[in-house]
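Enquirer: My questions are about this predicted structure, shown below with the sequence.
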Amino acid sequence: MAHRTDSGSRRDATSAGPEKLPLGQIILLAALTAVLPASIDGLSPALPAIAAALYTRAAHVPAAISAFVISFAIAQLLGGMLADALGRRPVVLAGLAIYVLASVLALFATSFPLLLAARALQGLGAAAAVLLARTIVRDQLPREAAGRALAQIGIFFSCTPIIAPLISGVLVSVGGWRAPLLAMAVLGVVIGAASLLRLPETLARDKRLPFDGPGLLGSFARLSRSPALLAYVLANAFAYSGILLFSAAAPQVMIDHMGLGALDYALLFALSTMGFMAGNAASFRLVRRRGVDGTLRIGVPFQLAGPIAMLVATQLWPEAWAALIVPQILYTFGWGIVQPQAQAGALSTHPESIGQASALLGFVQLAIAAVIVAVFSRLTGGTSLALALGMAFCGAGALLCGWLMVGRR
């Protein structure tokens, strides 16, 4: 099996090609990407009701989120191999079908173990939709144009973490804990129907890799040793880890320590995500002038500046919610700049294995984030100082990878 060098990838990245995708396709790909936050943030408001209805300890209920995330991370590796062998469209459609089936199984779960099994199956199906959305972009566009398209997708997709928990909260209050799962099933059907009608196949048959298990595993091993690919993958993973750490640890700080109500926290969290939308808009404009690597390097300093500002502000005003939220807006602004360019850069390094590169990107992102969250959320202990230090660790990792590794082939 032939594999291009990184220099060959650079030639591919700058080759002529279309400069943008139709708006309808951008919206559809954003909807595919939104399946992930809709499935995680959309279930969070139902967790207390699940604990009561299924006679489960409150401390165990977050496993309904973990089961989805772990399955999602692992399934991306299989999805990437299948997509490079069979094409993008059949894998997306099969993944959405599995997602809908799993949502229905979760809807009718009569015990917590059954709910966990259904959520794991749900994560398996969702993985195909999310990882192949960015793959389909890179199939059709050259490097910088892909960076702009991914930033556009981010602008549309960024409203999902804001509205998903709010809608879910209303659904739980009206229809109980099963209502958000019904909404996920409906969402899967709608996106699946739109994909069936409008999603193109973007991988030509002559570019598909044979589905050879050992050969594909060997290809993954080669990709994991590519310095060019790992630079983008690690920068993306550290940058994302701060987002997930804040989501996991900030409620304890702001609700338990600062005394805010759950609704107050939800609204402030929604405010913090506005930085991501603004960062995507900035990324879309910057990449045309600065290129993928230059734009990424502009974004990563914000991801260290935010936690440093948080460290200072929380020591000066320990009871002020703004001491956490304003620096977090700075961090999410940087993430909005970094994410589309890290993805575009990663998917440009090995154009013959875009599906597998996308899978590796997603798997490492969630794996590193899960470890960092597991360590620092335990150390947080309800203190803003520990949260800020954990996010500073993530920001420093993103900055080092972005400045010292990206582009240094």
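Expert: That came through fine. Residues are numbered from 1 along each chain as shown.
Enquirer: from here on, contacts and neighbour counts on C-alpha atoms
Expert: Noted.
Enquirer: how deep is the closest residue to L182 other than its chain neighbours tucked in, by neighbour count?
Expert: In space, L182 comes closest to L107 once its chain neighbours are excluded; the distance is 6.3 Å by C-alpha to C-alpha, 6 or more residues apart in numbering. Counted with other C-alpha atoms under 10 Å, residues neighbouring L107 total 20.
Enquirer: What of A281?
Expert: For A281, the neighbour count with other C-alpha under 10 Å is 19.
Enquirer: give the contact list for it.
Expert: 151-152, 155, 336-337 (C-alpha atoms under 8 Å, 6 or more residues apart in numbering).
Enquirer: cool, and A127?
Expert: 72-73, 75-76, 79, 95.
Enquirer: what about it, which helix or strand?
Expert: Following DSSP states H and E, one finds A127 within helix 112-140.
Enquirer: now swap in Q315 and tell me
Expert: helix 274-316.
Enquirer: try A67
Expert: helix 63-86.
Enquirer: for that helix, packing partners?
Expert: Counting contacts by 3 or more C-alpha pairs under 8 Å, 6 or more residues apart in numbering; DSSP states H and E, helix 63-86 packs against helix 88-107, helix 112-140, helix 354-380.
Enquirer: and the angle for the next helix or strand after the second one with helix 112-140?
Expert: Think helix 112-140. Per DSSP H and E, the first helix or strand lying C-terminal to helix 112-140 is helix 143-157. Here helix 143-157 runs at an angle of 140 degrees relative to helix 112-140 (axes from the mean of the first three to the mean of the last three C-alpha atoms, to 10 degrees).
Enquirer: contacts for the next helix or strand after helix 143-157?
Expert: Next helix or strand after helix 143-157 toward the C-terminus (DSSP H and E): helix 160-175. Identification of contacts with helix 160-175 by C-alpha under 8 Å, 6+ apart yields 34, 37-38, 41-46, 177-180, 266, 269-270, 273.
Enquirer: Can you report how many residues lie near V326?
Expert: By the criterion of other C-alpha under 10 Å, V326 has 18 neighbours.
Enquirer: nope, Q315 is what I meant
Expert: Neighbour count for Q315, taken as other C-alpha under 10 Å: 12.
Enquirer: How far does the helix holding A67 sit from its chain's centre?
Expert: Centroid separation between helix 63-86 and its chain, computed with C-alpha atoms, centre = their mean, to the nearest Å, is 12 Å.
Enquirer: what angle sits between it and helix 88-107?
Expert: If you take the same axes, to 10 degrees, helix 63-86 sits at 160 degrees to helix 88-107.
Enquirer: If you compare the directions of helix 63-86 and helix 354-380, what angle comes out?
Expert: 160 degrees.
Enquirer: Give me the residues contacting helix 63-86.
Expert: Contacts of helix 63-86 (C-alpha under 8 Å, 6+ apart): 40, 43-44, 91, 115-117, 119-128, 131-132, 203, 208-211, 216, 353-360, 362-363, 366-367.
Enquirer: Can you tell me which of the contacts of helix 160-175 end up in strands?
Expert: If you go by DSSP state E, the contacts of helix 160-175 have nothing in strands.
Enquirer: Comparison target, given below:
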Amino acid sequence: MNPEASRVWRGPRWLLAALLAGLGMLGPFSIDTYLPAFTGIAQSLGATPVQMQQTLSAYLLGFALMNLFHGALADSFGRRPVVLAGLAVFTLASLGCALSQSIGQLVLFRALQGMSAGAGMVVSRAIIRDLFHPDQAQKVMSQVTIYFGVAPAVAPIIGGWLYVHLGWHAIFWFLVGVGLVLMATMARMLPESLHPSQRQPFEAQPLMQGYWQMVSNPVFLALAFASGVPFNGMFLYVLSAPVFLGDILHLGPTEFFWFFLLTIGGIMAGAWWSGRLAGRIERTRQIRRGFRIMVGVSLLNVAMNALLTPHPAWALPLIAVFAFGWALMVPVVTLLVLDQAPERRGMASSLQACLGSVANAFVAGVIAPLVMHSALALALTSLGLMGIGLLAWHWVRRRVPA
């Protein structure tokens, strides 16, 4: 923690949470705004469904790759420079997407978007732990999740409206504007939270040693799996949204927002409750509650899809309840991950984000295309992904402080 934390940020916690949530929203905006335009982009560029899926996989792979370095760079050069550089590259990549004339160009610039969009998310976690003690950090992390939840809720609405009225290029011009606004806001308001005495050398050998210490730490890996893999039980539906919502649930592009509204509502409610519980109950107990909710709703989701014809009236609320359970436990698990490397929290955040992004990319590029055409297959896969996180937590729960 920064020894001068009280002087670095003098404003209210909610304002800092809103700033950091703005950084985290680049990821959801980069994905959710263009999903309603999937079919239109494919027709415009003469792309196959598999090629269109690669625009998502390229983004996620770029996201995962650079997440290994955002935190290490922030540990060496400070939090602000990395955030501002990431926003600048994101804005240029969005401009490239808007001007793309072929599917190859779009895949290239989507990968560049992914490589830059993660900077804000990774660094924001380190900023929170730089400035706050654990209980306060959990409250701020929960506030960030609540504010962050607004972006995925409104992104598909904006994307659907822009696609229908202005064409798919307008979606990426909108992202250019988002990047510019965030860059100006962060340059003016975001503090530098890393104390000069805590900066780490950006050299190959110390970096490799730091990464090796983390990947060889089974507690760190188990916590990263416990937080990141269950997310894919929900994210699988986001990745499959064009087929799941359009072909299975028969919703139109302008109706996709119901899925995102309910799911993000679940995330925001879970994050709010997580903040309320901070310091009131044991952390392990709170995590256990989140997993119980996810287990129960996942089993119910499988049963409903096996017995009934899929319908938005019950299919979408089940995913929202799953999201509630995930958001209830993930702020606590994330802080436990960061505290596994107190001298290099930026690097720990990077590696956690990288592991999660690799899982996201694998689900997007391999699993989602195999199961997206069947509601039952989606439900079973979601249950399996959540089960991996549950097993990881079951192993590690007695190895972390209550």
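Expert: Yes, it's here. Please read these numbers as outputs of a predicted model, since none were measured by experiment.
Enquirer: quick one on the thing from earlier: of the contacts of A127 of structure 1 - the most surrounded one?
Expert: When neighbours are counted by other C-alpha under 10 Å, Q76 leads these with 29 neighbours.
Enquirer: Aligned to that one, what sits in structure 2?
Expert: Under the alignment (TM-score structural alignment), Q76 of structure 1 maps onto N67 of structure 2.
Enquirer: about what we covered before: heading C-terminal from the helix holding Q315 of structure 1, find the next helix or strand.
Expert: Downstream of helix 274-316 of structure 1, the first helix or strand assigned by DSSP H and E is helix 322-346.
Enquirer: Tell me what angle that following helix forms with helix 143-157.
Expert: Angle of helix 322-346 of structure 1 versus helix 143-157, following the same axes, to 10 degrees, is 140 degrees.
Enquirer: My guess is G365 of structure 2 contacts Q53. True?
Expert: Yes: if you go by C-alpha atoms under 8 Å, G365 of structure 2 and Q53 touch, sitting 7.0 Å apart.
Enquirer: Reformat the helices and strands packed on helix 63-86 of structure 1 as a markdown table; add distance to I243 of structure 1.
Expert: Shown next, in a markdown table, are these (distance: least, C-alpha to C-alpha, whole Å):
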| stretch | distance to I243 of structure 1 |
| --- | --- |
| helix 88-107 | 25 |
| helix 112-140 | 18 |
| helix 354-380 | 9 |
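Enquirer: quick one: the residue in structure 1 sticking out farthest from the centre from L203 of structure 1, how far?
Expert: The C-alpha centroid of structure 1 is most remote from L316, which lies 32.9 Å away (C-alpha atoms, centre = their mean). Computed as C-alpha to C-alpha, to the nearest Å, the L316 of structure 1 to L203 of structure 1 distance reads 55 Å.
Enquirer: Could you check which residue of structure 2 pairs with the residue farthest from the centre of structure 1?
Expert: Counting by TM-score structural alignment, L316 of structure 1 corresponds to L307 in structure 2.
Enquirer: Repeat that for G395 of structure 1.
Expert: Per TM-score structural alignment, G395 of structure 1 is aligned with M386.
Enquirer: In three-state terms, label its match for me.
Expert: Assigned state for M386 of structure 2: helix (three-state reduction, DSSP: H, G, I helix; E, B strand; the rest coil).
Enquirer: Inside helices: which ones of the contacts of helix 160-175 of structure 1?
Expert: Secondary structure from DSSP state H places 34, 37-38, 178-180, 266, 269-270 of the contacts of helix 160-175 of structure 1 in helices.
Enquirer: Most neighbours among those residues, which one is it?
Expert: P180 (28 neighbours).
Enquirer: That residue and P45 touch, don't they?
Expert: No: at 9.1 Å, P180 of structure 1 does not count as touching P45 under the criterion of C-alpha under 8 Å.
Enquirer: Tell me the spacing between the match of L316 of structure 1 and G233 of structure 2.
Expert: Counting by C-alpha to C-alpha, the gap from L307 of structure 2 to G233 of structure 2 is 20 Å.
Enquirer: How about N301 of structure 2?
Expert: Taken as C-alpha to C-alpha, the span from N301 of structure 2 to G233 of structure 2 is 12 Å.
Enquirer: ok, now V321 of structure 2?
Expert: Separation of V321 of structure 2 from G233 of structure 2 (C-alpha to C-alpha): 12 Å.
Enquirer: S57 of structure 2: neighbouring residues, count only.
Expert: 25.
Enquirer: Alignment lookup: it to structure 1.
Expert: If you follow S57 of structure 2 across to structure 1 using TM-score structural alignment, you land on S66.
Enquirer: cool, L338 of structure 2 as well?
Expert: In structure 1, L338 of structure 2 lines up with L347, judged by TM-score structural alignment.
Enquirer: which non-adjacent residue is nearest that match?
Expert: Nearest residue to L347 of structure 1, sequence neighbours excluded (C-alpha to C-alpha, 6+ apart): I354, at 5.6 Å.
Enquirer: Likewise for Y34 of structure 2?
Expert: Nearest residue to Y34 of structure 2 in three dimensions, chain neighbours excluded: G159, at 5.8 Å (C-alpha to C-alpha, 6+ apart).
Enquirer: any idea how far the counterpart of that neighbour in structure 1 is from L47 of structure 1?
Expert: For G159 of structure 2, the aligned position in structure 1 is occupied by S168, per TM-score structural alignment. As judged by C-alpha to C-alpha, S168 of structure 1 and L47 of structure 1 stand 11 Å apart.
Enquirer: between those two, who's got more neighbours?
Expert: Of the pair S168 of structure 1 and L47, S168 is the one with more neighbours under other C-alpha under 10 Å, namely 24 against 19.
Enquirer: so which of the helices and strands packed on helix 63-86 of structure 1 comes closest to L296 of structure 1?
Expert: Nearest to L296 of structure 1 among the helices and strands packed on helix 63-86 of structure 1 is helix 354-380 (15.7 Å), distances taken as C-alpha to C-alpha.
Enquirer: distance from that closest one to structure 2 after superposition?
Expert: When structure 2 is overlaid, helix 354-380 of structure 1 sits 2.1 Å from its aligned residues on average, using mean C-alpha distance after the TM-score superposition for structure 1.
Enquirer: What of stretch 285-294 of structure 1?
Expert: For stretch 285-294 of structure 1, the mean deviation from structure 2 after alignment is 2.2 Å (mean C-alpha distance after the TM-score superposition for structure 1).
Enquirer: How far does that stretch sit from its chain's centre?
Expert: 22 Å.
Enquirer: outside of that stretch, which residues touch it?
Expert: Residues outside stretch 285-294 of structure 1 that contact it (C-alpha under 8 Å, 6+ apart) are 143-144, 147-148, 295, 341-342, 344-345, 406-407.
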